[in-house]
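# Okay, predicted coordinates and the sequence, questions at the end:
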Amino acid sequence: MGRLFYGNATQPIEMPDRLLAHIKVVTATKLRRGESFTLSWRHPEDVPGGRSTIWLQPSIPLRFVFSTPEPELLDPAFLKDLANAANSSGGLSVDLNMPVPVNDEVSTPQARVPVGARAA
């Protein structure tokens, strides 16, 4: 399970890595543009309360923590759906247990070279 840390909260929002990877891309894109939005979800049955909403804006620190070291493959159509929802007046609302579609035309993560690494 991945974890999203919001602001100075010590308790993370837990969700599957694949869903968190898609939310991370949508969030980074919107915040890079200076656009704020809401992210809402229903609590699992074992968590008190029914649902939560957080306000995402560039001045609030976020940390995305993934349980696996390998980047998730991204589904372009699902990213577009999430981005459209984030752009709406209702904001981005997700089911933390929703299966993220797997598309044959997935975006592969870019190979990254660590800072300071030299080319051979």
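Nice, thanks for sending it over.

# hey, let's count contacts and neighbours off CA atoms from now on
OK.

# Packing partners of the host helix or strand of S52?
Following DSSP states H and E, one finds S52 within strand 51-56. Helices and strands touching strand 51-56, by 3 or more C-alpha pairs under 8 Å, 6 or more residues apart in numbering; DSSP states H and E, are strand 37-42.

# Strand 51-56 and the strand it packs on, what's the angle between them?
Interaxial angle of strand 37-42 relative to strand 51-56 (axes from the mean of the first three to the mean of the last three C-alpha atoms, to 10 degrees): 160 degrees.

# Alongside the first one, take a look at this:
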Amino acid sequence: MGAFIYGGSTTIPIEDRALAHLQLVVYAKLRAHESFAFTWKDEQGVGDGHGSVWISPGVPIQFKYAGSRDPSVNREWLRVLRDLANQPTGLRVVPEPTGKD
């Protein structure tokens, strides 16, 4: 289990594969100088809560991976995540599309 660390004080545990896809979307948005919301649900062991942060250029971001290998990229998942980041509710982790409809 990796972690998304925002501003040095907010640490959100995220599975490595999802984290890699989030990283690509976050970097693309920030490269374009676009701010956006990122929301998450807390893990079951923490409770039934959720949180949200406003992602903007100039705030330190870290993507900390548990594993040593880079996962392959699912372009459809990237598209879905990119679309979510452009919505008022913001970017959030959603299940990876399987392509088996």
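Yep, it's here. No experiment lies behind these values; they were computed from the predicted model shown.

# Kindly provide the TM-score of these chains.
After superposition, the two chains reach a TM-score (TM-score structural alignment, normalised by the length of structure 2) of 0.88; 99 aligned residues with a C-alpha RMSD of 1.6 Å.

# sorry, back to before: mean deviation of the helix or strand just after the strand holding S52 of structure 1 from structure 2?
Note on strand 51-56 of structure 1: by DSSP H and E, the next helix or strand toward the C-terminus is strand 62-65. Here the mean offset of strand 62-65 of structure 1 against structure 2 after fitting is 0.6 Å, by mean C-alpha distance after the TM-score superposition for structure 1.

# how big is the offset of the helix or strand that strand 62-65 of structure 1 is followed by relative to structure 2?
Following strand 62-65 of structure 1 in sequence order, the next helix or strand is helix 76-87 (DSSP H and E). For helix 76-87 of structure 1, the mean deviation from structure 2 after alignment is 0.4 Å (mean C-alpha distance after the TM-score superposition for structure 1).

# Next, the angle from helix 76-87 of structure 1 to strand 37-42.
110 degrees.

# With adjacent residues omitted, what lies nearest to G8 of structure 2?
Nearest residue to G8 of structure 2, sequence neighbours excluded (C-alpha to C-alpha, 6 or more residues apart in numbering): P60, at 6.7 Å.

# wait, I meant F64 of structure 1
Leaving out its chain neighbours, the residue that sits closest to F64 of structure 1 by C-alpha to C-alpha, 6+ apart is L4, at 4.8 Å.

# now swap in H22 of structure 1 and tell me
In space, H22 of structure 1 is closest to L79, 6.1 Å off (C-alpha to C-alpha, 6+ apart).

# Next up, the contacts around the spatially most central residue of structure 2.
Nearest residue to the geometric centre of structure 2 (C-alpha atoms, centre = their mean): L22, 3.5 Å. Contacts for L22 of structure 2 (C-alpha atoms under 8 Å, 6 or more residues apart in numbering) come out as 78, 81, 93.

# quick one on the thing from earlier: next, the residue nearest to F64 of structure 1: secondary structure please.
Per DSSP: H, G, I helix; E, B strand; the rest coil, the secondary structure class of L4 of structure 1 is strand.

# Then the one 10 residues further on?
Under three-state DSSP, E14 of structure 1 falls in the strand class.
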